[in-house]
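K.L.:
fold the following.
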Amino acid sequence: MKLINKNINVITMKYPSSWHKALWREGLVSGNGKIGANVYGGTKRESVLINHSALWTGAECNPLPDISRSLTKTRQAMDNRDFNTANWILTNALTESGYNNERGYPLPLAELNMSFTGFTGFSDYLRAVNMETGEVSSQFREKDVWVKKDLFVSRKDDMILLRIQADKPFLDAVFSLDVPTATDSSDKTYQYVKEHSRTEIDSNIIIYKSLNTNKKPYGAVVKIESADGDIKNIENRINVNCASDILIKIKVFVNVCPDKDKLKFENNSYEYYLNRHIPLHSALYHSAELNLFENNDLSNEELMLNAYSGKSPNELIEKLWRYGRYLFISGSSKDGFPFSMYGLWCGDYKAVWSHNMANENIQMMYWHTNIGNLEELNKALLEYYISRLDSFKECAKKLYGCNGIFIPAGTTPNMPLPCQLVPVIINWTGAAGWLAQHYYKYYSYTGDTEYLHSVVLPFMKAVADFYEDFIVFDENGHIKIYPSVSPENSPLNFIPKDNADMAHPMTSAVNSTMDLAIIKELFTNLIELCVEHNIYGEKLKIWENIVNSIPEYGVNKDGAVREWQNDNFEDRYYHRHLSHIYPVFPGDEITTNDDIVSAFEKAVDLRDISAQTGWSQAHMASIYARLNRGDEAMECLNNLVRSCMQTNFFTLHNDWRRMDLSLEMDSAAPIQLDASMGYVNAVQEMILYSSKKLIKLLPALSDNMQRGKITGWRFEGGIIDMEWNIPKNEFEVELTANKTFNATLELSAFCADNVICNSKNIISKNGKTVEVKLTKGDKLILGNSERFTNVQEI
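P.N.:
Sure, this is the predicted structure:
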């Protein structure tokens, strides 16, 4: 028996799951992109929550009524400055028509429960996730006997494997396959599932079946094997006695009745399946690497206690970067559904904010993928939205009377139409435009021209068609977007004085900075692609006119960029969203080389810390990285760890302990794994910035990131490897081009003066900037380490 091997690719915990009535929240997880396993419990009783990405509840999707005439009424009220009335016109028209589609929720599939008898105590308890292999393990000593459990979800064989071992044949265990426990036993979905669930025992096999609320079947099949134990079935359970090795194989089925032939299990070992799985999982996990040269093999609890005392140790920073990627890889696949807020590990029947939310959250979960060399996993996101284009066209036509597409901010797999009937959602038209950035970036990084023409351009063109109809021009010839929402903020002068914490009192304004930035980005990118590929030529003048008619970003009395570019709306700093900073991040329009950047910087600095959430801290960290402010970026990540992270490294929407580093919710502290992926992206932004024309090397290192190494990271023209050691004044970077690429390299100040190059691809150098020209296959190497001592300095 191999005990847990501690290293930088393994996270360990010395304490079991302990969240009262919701142990799954602190579980350790595995997944193959479609099937998820969440392991929680203790030494005597342990459970495995089993989920599948395609298992969602949801009612029938009812047709959307045509309320498009309401747009004219909304604009008339706004022209008369009756904004409070205008705010509700579209939403009220929907509700008054009787429309009331409900969104779905991820449905917990089954729970494997196991209990052990004969244990009298334990010592040396440890649980872990091996991120390299995807295995979840736990181990402890029962007197002089080691007991160990290992589990993974196979990417190769689409099944869950669980092995339980002991030094001696003294394991006495009982296994059952049950309806996942509900926090609220009166929940209607739970009651429905429980009523329709059935369990059958056939020798050493347990078959669990139930019905979704849409009356489609699902379930799981478990086979229990032991080379030396005695296996018996008693009622709806299987007992194993006097065993030293137990192997459990689990298959799941969703939306179909189980085919007995497909559910048969081969007589292969745990190692056999693991060896088939590891190459597929490892290729994704090791597609990019980060080394911060600090590893003391501390447990999660110890690392987080260190963060509470001051700055996060580099070991924690690196492990959180690795773990965020691990969660993403385990919870998504290129041919499945997009990664969701709970990944594949949700144990609630009506999990808060579990839908695909496109006014921040789903985008955040994919920001890291391009530079992190996981761009192929973007396809789940891109296919999810392109496959629902007809529904989004219906939304555009019936809600706004426009061609093209309107994407509701919140959707679920079976609900592409509006399911949140509030103005902050119905009146926000920016979701499709923001998502268009992900389509454009996918092409920029992959160069996949076939996908460009079949998916990317059709999606972007559909977004453009909507804006062409929706945009109006004011008396000065500038575009006017209204209603225009800056998610999910309300102007200060529309906040009720007697209810300052009211969520969304009046969100429908004119020319939010975010809307203007999204429109500018969309049409700029479309024009570039159309010229490059000689397509949509008849639209170029129209699109160029829109871009040229976008007003400049204005600045308020505090010197901050305005959140709404209209005098009727006052800026409000007490809010979590940072929508108006879009031109800096996640957009590429404004960089630190632009004069206006100071106004965006001021706007970020003025955001109230007590109004933030886990994901907004991650978002703010990425913004500070774009502003070359590494210490502030790291402080945001430190705040995230100290306020909105559990010891299993699951991130939360808000703090639940009143530490005053986030907003408070009396009702809950929902899991939101977008912040885990946001953390990954922020760390990457601190080390590397890449756009079509500019690459920044080490733009925002914090004081505690003095030494590091990256391999396999991406820039928009290829692969980048880089190593730095600031105390020793050492730096080296290698860029390998996968296409023709002309760009400006902006070097970190510590190495700019004495950088040396062994490449002929340098056009010029001026201070910190180096102009480069690469063709496919070229390697550009810059540095000041010993290997460059005999190379001519540039």
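
K.L.:
contacts, neighbours, all on C-alpha from now
P.N.:
OK.

K.L.:
list the contacts of the top helix by length along the chain.
P.N.:
Counting by DSSP state H, the longest helix found in the chain is helix 513-533. Residues outside helix 513-533 that contact it (CA atoms under 8 Å, 6 or more residues apart in numbering) are 430, 433-434, 436-437, 440, 457, 460-461, 464, 467, 481, 484-486, 535-537, 540, 543-544, 546-547, 550, 553, 562-565, 579-583, 587, 589.

K.L.:
alongside the first, I'd like the structure of this one:
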Amino acid sequence: MKISFIKVVFAVFVIQLLASCNSTKKEAKVQQKNNTSEAPASRWQDALVSGNGEMGIMVHGNPQDEKIIFNHEFLYEYIGTESVKPPDIGDIMSKAKQLIKAEKYAEAKSDILTHAKTRGYQDILWTDPYHPACVLNLNQKFQGEVSNYERSLNYENGEIMIRWNAGDSQYRRTSFVSRSDNVIATQIISNKEKNVTVSFALAHQFDENQSKADKESGIEKNIKMLFPDRWKQLNTPLIEDPESKITSNWLSFRSKYQLIDRGYEVLVYIKNKGGVLTTKGDEIIIEDADEVEVLAKVMPVEPYSKSVIADARKTIESMPPYNILLKKHAEVHGEMFNRVTLNLDKTGFSDGSNEALITGQKQQDVINTYLLEKVFNMGIYGLISSSGKNPPNLMGIWNGSWRPRWSGDFTLDANVNLQISAANLANQKEAIDSYMTLLERIAPDWEVNAKNLFGCRGYVSGTRTSGRHNFHTHFGNWPGNYWTAGAEWLLLPCFEYYQCTGDKAFLLNRLYPMMKKTALFYEDFLDMYDENDKYLIGPSYSPENNAVLPNGERMGAVANATMDIAVIRELLTNLITINNELNLKEEKVTLWKDMLQKLPPYLINDDGALKEWAHPNLGEYYNHRHISHLYPVWPGLEISPEKETLFKAANVAIEKRGRGNGSAHGLAHTALIATRLKKADLVYGNLLFLMKNDYLYNSLVTSHNPGVIYNTDALHSIPSVIMEMLVFSKPGVIEFLPALSEKLSKGSISGVLCRTQAKVENLEWDMDGKTMTAKVSSGKQQSITFQLRKTIISAKVNGKVISPNGDTFPVDFEAGETKTIELTW
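P.N.:
Below you'll find the model as predicted:
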């Protein structure tokens, strides 16, 4: 008897699945390379996600009435604000500085804002909001009740699988977004021939459950401000119906923005093996097929009249079948994902679906390592999947609502910095390239910001961007225009990339010129001094907090934010280091050294805490989600245990810091700082808090606050927290287990890059047995000082016993050499 192709495919699928399940049962330490859900998503936030950096999908997983939301990294609704330049008020900055020096902060702020409004600036402007492209609605018909349902996400190939039984039939629907062929692909099969009946239609994706606060999010005010005669029409996104068309087995969808000759197109190709294809209204219907494949693309177009659908059709028609597309994609995506691996001991814990793990964690006061490992992997997976020509925005690349909170944009005073924090350590050079590409795209606007707002040359970043422009216009009573530290914070991950890889071409051709322009701003801006002949930095702002004035009032626009001091010191120090290492003979090195000497010192308050403002008359507001004044601890490398006084003061500062409004990014940021301060209990406590307090959707994507606002900044920074608690590095130094809790007693991690052109190929620890083994490779000839802040009883390098100097010991490497280090304590 001839066996049908579809039966063979399904049989192989079942055999592989059973083998995978048996393997999981036999080996408790196996890495969690997938997550599973026991029910379809009832809201888009719980949908499973896939992406290739450019396009993303969100799959609900309903067997009958399925929704697959399409996203694209460049789909931002134009609302008329992106090209508005900051007001030209640089000429009044000298007066404002004198008011700040006289501690007349409110007067300085009012004066700047008044002049801005007399020169055309109206009020705070929001970025263009990120939005979904559309939703592909699938209606699949079958006989019988649904049983044995499961939906899952495979981290290694990005494939989302929905499977279920109905009657005596088995069904499977899978989807992924190809990195190699840049297409969204879906396959629908059954274990029986002529058993797939399904219809397809495209429609705008709107979130019926979106709150009024989410919909407005400041945008309504901007539209009223900029278009007073048209605001009611413009306040409804995409008021006109899309241009939809069905041609044979093609669905097309075109949508135009209201205020600009820009829009986007979606093209869907339906391929059926066997069965009959018909059309009815806006649907394509497939009946009694053996198998159905769907290929789709989302394409921004500008101008809107120049459609790209014809070219896209040719590209899609020439593509190979689903299984070949998946294999090609899996080779690329899987290699990226497996560059770093985490294995935690799971003894005493139970695995399960996402829902079961999340629910169970709420009842536990210790972290379920199954869940933590899956979230770590989800963070790496999400970073890869949402890094294209842009890095992840607030939502990664996934969104199911129009006009989301904070526009779903790139928020540059903490959030995007956290989104990208794991990229270097996890060896995701593609993510760093996407991040750098964004910065290069928006950097010309930084020069406009510096000139218009401060009358200076060089770079000043804005606080928010949709990725096209970054004019500094997000201020009003909220004094974001006082923040000058952004450019260096944004550039630091790119310098860190050089520290990890030694990529001189990247440094000299892309990064170094931007660093010099950032320093150029400070060469002009720093012209005010205190009574000790040190710079008095003003205007100065510590995102997004307010200092306490002597009269008890709180004010954000003040002087000497500790963050400002830290980023200036870091920037100038790194520029000097580059010149020393590469012998560039930059004539400004002498100037930069002189500027370093003029920076004011950090201050410590009466509580013993590092002050957020290095000014004697400015007090602390501790209960806040941002921790900008601890920048020299993380992401900076300035404050370490060797600087005992500052290190102790930083510890007091983080201990006194409250959670503010409980934002997830604040919890992750605090945990990252705690890794550098060697506070294992705080690191573990914040991870536990995130795991058990409704910050995880059933998709394992994180929320901004418990159960609300879909944001991936915490998700993408959890891997960096875990890597930093296991391996700390700086040029010439690698420290093992700096902030590892005893509660995570055993495990291993591999593939962590270090900021000294070295890689921890593998690190295995046993806190109960007080042993660890590491294999470390070096990309250059160097001596690395290794450290374990414990009393080392024995140490071996490549099997040879060595004698540590206290808790440190040097090891010499040749370029490309790998050595094994064994320690007991």
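
K.L.:
let me see the TM-score of these two.
P.N.:
The TM-score (TM-score structural alignment, normalised by the length of the first structure) is 0.91; 759 aligned residues with a CA RMSD of 2.4 Å.

K.L.:
go ahead and build a ChimeraX selection from the buried members of the contacts of helix 513-533 of the first structure.
P.N.:
Of the contacts of helix 513-533 of the first structure, the buried ones can be selected in ChimeraX as follows, counting by 16 or more other CA atoms under 10 Å:
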select :430,433,434,436,437,440,457,460,461,464,467,481,484,485,486,540,543,546,547,550,553,562,563,564,565,579,580,581,582,583,587
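
K.L.:
element containing E822 of the second structure?
P.N.:
Using DSSP states H and E, E822 of the second structure sits in strand 818-824.

K.L.:
what helices and strands are in contact with that strand?
P.N.:
When contacts are defined as 3 or more CA pairs under 8 Å, 6 or more residues apart in numbering; DSSP states H and E, strand 818-824 of the second structure packs onto strand 771-778, strand 794-797.

K.L.:
highest average neighbour count across the ones you listed?
P.N.:
Mean neighbour count (mean count of other CA atoms under 10 Å) peaks for strand 771-778 among those, with a mean of 21.

K.L.:
so the longest helix of the first structure corresponds to what in the second structure?
P.N.:
Mapping helix 513-533 of the first structure onto the second structure (TM-score structural alignment) gives residues 562-582.

K.L.:
mean shift of the matching stretch relative to the first structure?
P.N.:
Compared with the first structure after the fit, stretch 562-582 of the second structure shows a mean deviation of 1.0 Å (mean CA distance after the TM-score superposition for the first structure).

K.L.:
returning to that earlier point: could I get the helices and strands packed on strand 818-824 of the second structure as a markdown table with distance to V652 of the second structure?
P.N.:
Shown next, in a markdown table, are those (distance: least, CA to CA, whole Å):
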| stretch | distance to V652 of the second structure |
| --- | --- |
| strand 771-778 | 30 |
| strand 794-797 | 33 |
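
K.L.:
ok, back up a step: tell me which residues of the longest helix of the first structure are tucked away?
P.N.:
Buried residues in helix 513-533 of the first structure, counted by 16+ other CA under 10 Å: 513-523, 525-527, 529.

K.L.:
closest to F649 of the first structure out of those?
P.N.:
Lowest distance from F649 of the first structure to the buried residues of helix 513-533 of the first structure (CA to CA) belongs to M514, with 31.4 Å.

K.L.:
from the contacts of helix 513-533 of the first structure, which land in helices?
P.N.:
Counting by DSSP H, the contacts of helix 513-533 of the first structure place 433-434, 436-437, 440, 457, 460-461, 464, 467, 540, 543-544, 546-547 in helices.

K.L.:
identify the farthest-apart pair in the residues you listed.
P.N.:
Within those, W434 and L540 form the most distant pair, 20.7 Å apart (CA to CA).

K.L.:
what helices or strands is the top helix by length along the second structure leaning on?
P.N.:
Taking DSSP H as the criterion, the second structure has its longest helix at helix 429-454. Applying 3+ CA pairs under 8 Å, 6+ apart, we find helix 429-454 of the second structure packed against helix 369-385, helix 486-501.

K.L.:
after superposition, how close is it to the first structure?
P.N.:
Once fitted to the first structure, helix 429-454 of the second structure is off its aligned match by 1.6 Å on average (mean CA distance after the TM-score superposition for the first structure).

K.L.:
translate L171 of the first structure into the numbering of the second structure.
P.N.:
By TM-score structural alignment, L171 of the first structure lines up with V196 in the second structure.
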